[in-house]
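*Asks:* no FASTA, just this:
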């Protein structure tokens, strides 16, 4: 699943992904027009994706994220903010952060501590092709929290990016 989510994350940062209208056309492998027959599965679905394994003994988590380039993914998120391609929003107040506030945020929460992403999406199913189309509404960055013995306590919502 992570293999299929990483490209979605990168596409979110580079281009807008959109659910297509039921009347839009697509082409099949032979370049014949195929009418889409989209059925709404979820107008809003929210789910977490682990991008860093906090437990080195958990082999299953390692297997699920073995193809995730954590550094590249996180660096691209911050680059999109610093180049003003995206705006970071406070999770609790929904107010936009300034670039200076994100820099201050990074001082308290280093990039290496980002352990999860949370996606808010729209899912549609194409009955003609069997494909699922997804539109990413937002991506939330969450930081791994540890107790004084360095045991994982959970995750803290950092900021989120809207796909506007």
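*Replies:* Thanks, I have it. Computed from a predicted structure; not experimentally measured. Residues are numbered from 1 along each chain as shown.
*Asks:* C-alpha from now on. contacts and neighbour counts both.
*Replies:* OK.
*Asks:* what segments of this structure are strands?
*Replies:* Applying DSSP state E to the chain gives strands spanning 25-27, 33-35, 38-50, 88-90, 114-126, 132-146, 152-162.
*Asks:* next one: the longest one to chain centre, how far?
*Replies:* Centroid separation between strand 132-146 and its chain, computed with C-alpha atoms, centre = their mean, to the nearest Å, is 4 Å.
*Asks:* structure two is appended below for comparative analysis:
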């Protein structure tokens, strides 16, 4: 019986240890520390490879899947959880304007790049760079007469922190 209790106790501690070692994938209410070195920085990132013959881009994007991100943002703007703004004149889009952009662009299948507006924080003590994405804009693919990606057209901008101007 003493041996049985020892094994059960060891299993319980092992289980607690394994659970405590799991990493959390999400961070809520993260405080950013360090010196703000970019406010803002704006740049675009390719999220799909427009040229299947470009092995380097294929390798770089092999583990990229933005489908859930695009779907979640579209749902949030449709539900009114995130405001969507026109890329060109920054007016807040009405639901009909938004639906027209979504329908014409086929964002779920043709998002090829994302433009980010971020704040960057440099922590010299930790030698770490932290980024806070403030705004995002999906660029959807436009094609030439031969069906090759010619470039990207802006869809709409979402402000992820509308109350922190």
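*Replies:* Everything's here; your move. Just so you know, these numbers come straight off a predicted model, no measurement behind them.
*Asks:* what residue lies at the spatial centre of structure 1?
*Replies:* With distances taken as C-alpha atoms, centre = their mean, residue 139 lies nearest the centre of structure 1, 4.4 Å away.
*Asks:* thought that residue was touching residue 117?
*Replies:* Yes. Residue 139 of structure 1 is within contact range of residue 117, at 6.4 Å (criterion: C-alpha atoms under 8 Å).
*Asks:* in structure 1, point out the residues matching stretch 97-105 of structure 2.
*Replies:* Aligned by TM-score structural alignment, stretch 97-105 of structure 2 corresponds to residues 101-109 of structure 1.
*Asks:* scratch that, stretch 43-52 of structure 2 is what I was asking about
*Replies:* Mapped onto structure 1 using TM-score structural alignment, stretch 43-52 of structure 2 spans residues 47-56.
*Asks:* buried residues, that stretch. List them.
*Replies:* By neighbour count on 16 or more other C-alpha atoms under 10 Å, the buried set for stretch 47-56 of structure 1 is 49-54.
*Asks:* how about stretch 86-106 of structure 2?
*Replies:* 86-87, 92-93, 98, 101, 105.
*Asks:* nearest to residue 63 of structure 1 among the buried residues of stretch 47-56 of structure 1?
*Replies:* Nearest to residue 63 of structure 1 among the buried residues of stretch 47-56 of structure 1: residue 53, at 9.8 Å, using C-alpha to C-alpha.
*Asks:* tell me which residue of structure 2 matches up with the residue nearest to the centre of structure 1.
*Replies:* In structure 2, the residue matched to residue 139 of structure 1 (TM-score structural alignment) is residue 136.
*Asks:* tell me the contacts of its match?
*Replies:* By C-alpha atoms under 8 Å, 6 or more residues apart in numbering, the contact list for residue 136 of structure 2 reads 114-117, 157-160.
*Asks:* same list, those residues, but as a markdown table with distance to residue 11 of structure 2 please.
*Replies:* Shown next, in a markdown table, are these (distance: C-alpha to C-alpha, whole Å):
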| residue | distance to residue 11 of structure 2 |
| --- | --- |
| 114 | 47 |
| 115 | 49 |
| 116 | 47 |
| 117 | 48 |
| 157 | 51 |
| 158 | 48 |
| 159 | 47 |
| 160 | 44 |
